[in-house]
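> Sharing a sequence plus its predicted fold:
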Amino acid sequence: MGTWDVGPFGNDTAGDWCDGLDNAPADARHDTVRDTLARAAGGTGCLDAPTAEKAVAAAALVAAQCPGGDPTDAAHGPEEPLPDLTGLRTLALEALDRVLTEPSELLELWARSGGGPWQTAVNRLRVTLAPPASGEQPALS
């Protein structure tokens, strides 16, 4: 696992995926993000680490467009403009839930190395992606 940070773009797999997203035609980027999330969310059996790492990066792109979302990593995230991804919030949450549910190779790998900070980062994405409760205003941070 070529990983240097607990953030969604802090690994080689996510970086390569973002490069591919940058190289995709502009009108295909939404579908690329959606398909990446769907692969993780819809998988059965053990979710492999590369699929999970891509899904976490894709979910971070969706979260970045939501109220209170952190901006994407300028050094390792995509450089090209992205379409509106906010319609993928539910799918992004489903993908992150799958990443955090056994059997998940990425969850296992992080657990072996004291993955508390990684889980905190993923849970922060989940909080950002979750729709506000009825009548509540979204939290801005």
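Sure, I can see it.

> switch to C-alpha atoms for all contacts and neighbour counts from now on
OK.

> Make sure residue 77 is actually in contact with residue 15.
Yes: look at residue 77 against residue 15 with C-alpha atoms under 8 Å: they come within range, at 6.6 Å.

> what about those two, which has more around it?
residue 77 (24 against 20; other C-alpha atoms under 10 Å).

> what's near enough to touch the closest residue to residue 37 other than its chain neighbours?
Once flanking residues are discounted, residue 37 sits nearest to residue 55: 5.1 Å by C-alpha to C-alpha, 6 or more residues apart in numbering. Counting by C-alpha atoms under 8 Å, 6 or more residues apart in numbering, residue 55 makes contact with 36, 37, 40, 92, 95, 96.

> before we go on, here's another structure to hold up against the first:
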Amino acid sequence: MGTWDVGPFDNDTAADFGGDLDEVAAGEREGIVRSALTRVIDTAAYLEAPESEVAVAATALVAAQCPGGEPADRIYGPEEPLPDLTGLRDLALQALDRIMTEPSELMDLWAESDGGPWRANIRRLQNVLLPQPSEEQLSLI
């Protein structure tokens, strides 16, 4: 696993995914992000690390467009503009839940090292992707 840090694009697989998004037509980018998320969600058996790494990067792209989201990695993330991905929030949350559920190679690999910062990044993505309460709901609190 070519990993150099704990961020969503801090590994070879995710960096390649960012480059792949740049190489396809603009109209295909949302479908590629959606496919990366659903591939992980639909895996009931052992979830391999490369699929998870791509899905984490895809969730970071969705989260970057949500309130409180951080911009995608400027070096390894896609350079070309992305369509509105906020409609994929629920899929992104489901993908992260699956990655953090056994059997998951990526989760196991981070458990073998100091995975605390990586897990903190996953939680940060989950928090950004969670639906925010409406003004009406806040006024009831």
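Looks like it came in fine. All values reported here derive from a predicted model rather than from experimental measurement.

> For structure 1, just list every one of the helices.
Counting by DSSP state H, the segments of structure 1 that form helices are 12-23, 29-41, 49-64, 89-99, 105-112, 116-129.

> which strands and helices sit next to the first one?
Translated: helix 12-23 of structure 1. helix 49-64 (3 or more C-alpha pairs under 8 Å, 6 or more residues apart in numbering; DSSP states H and E).

> Give the buried residues for the helix it packs on.
49-64 (16 or more other C-alpha atoms under 10 Å).

> again with stretch 83-92 of structure 2
85, 86, 88, 89, 91, 92.

> where's residue 85 of structure 2 relative to residue 66 of structure 2, distance?
Using C-alpha to C-alpha, to the nearest Å, one obtains 9 Å as the distance from residue 85 of structure 2 to residue 66 of structure 2.

> Which one of the buried residues of stretch 83-92 of structure 2 is nearest to residue 109 of structure 2?
residue 92 (21.0 Å; C-alpha to C-alpha).

> quick one: contacts for the closest residue to the closest one other than its chain neighbours?
Nearest residue to residue 92 of structure 2, sequence neighbours excluded (C-alpha to C-alpha, 6+ apart): residue 59, at 5.1 Å. Applying C-alpha under 8 Å, 6+ apart to residue 59 of structure 2 gives the contacts 37, 89, 92, 93, 95, 96, 125.
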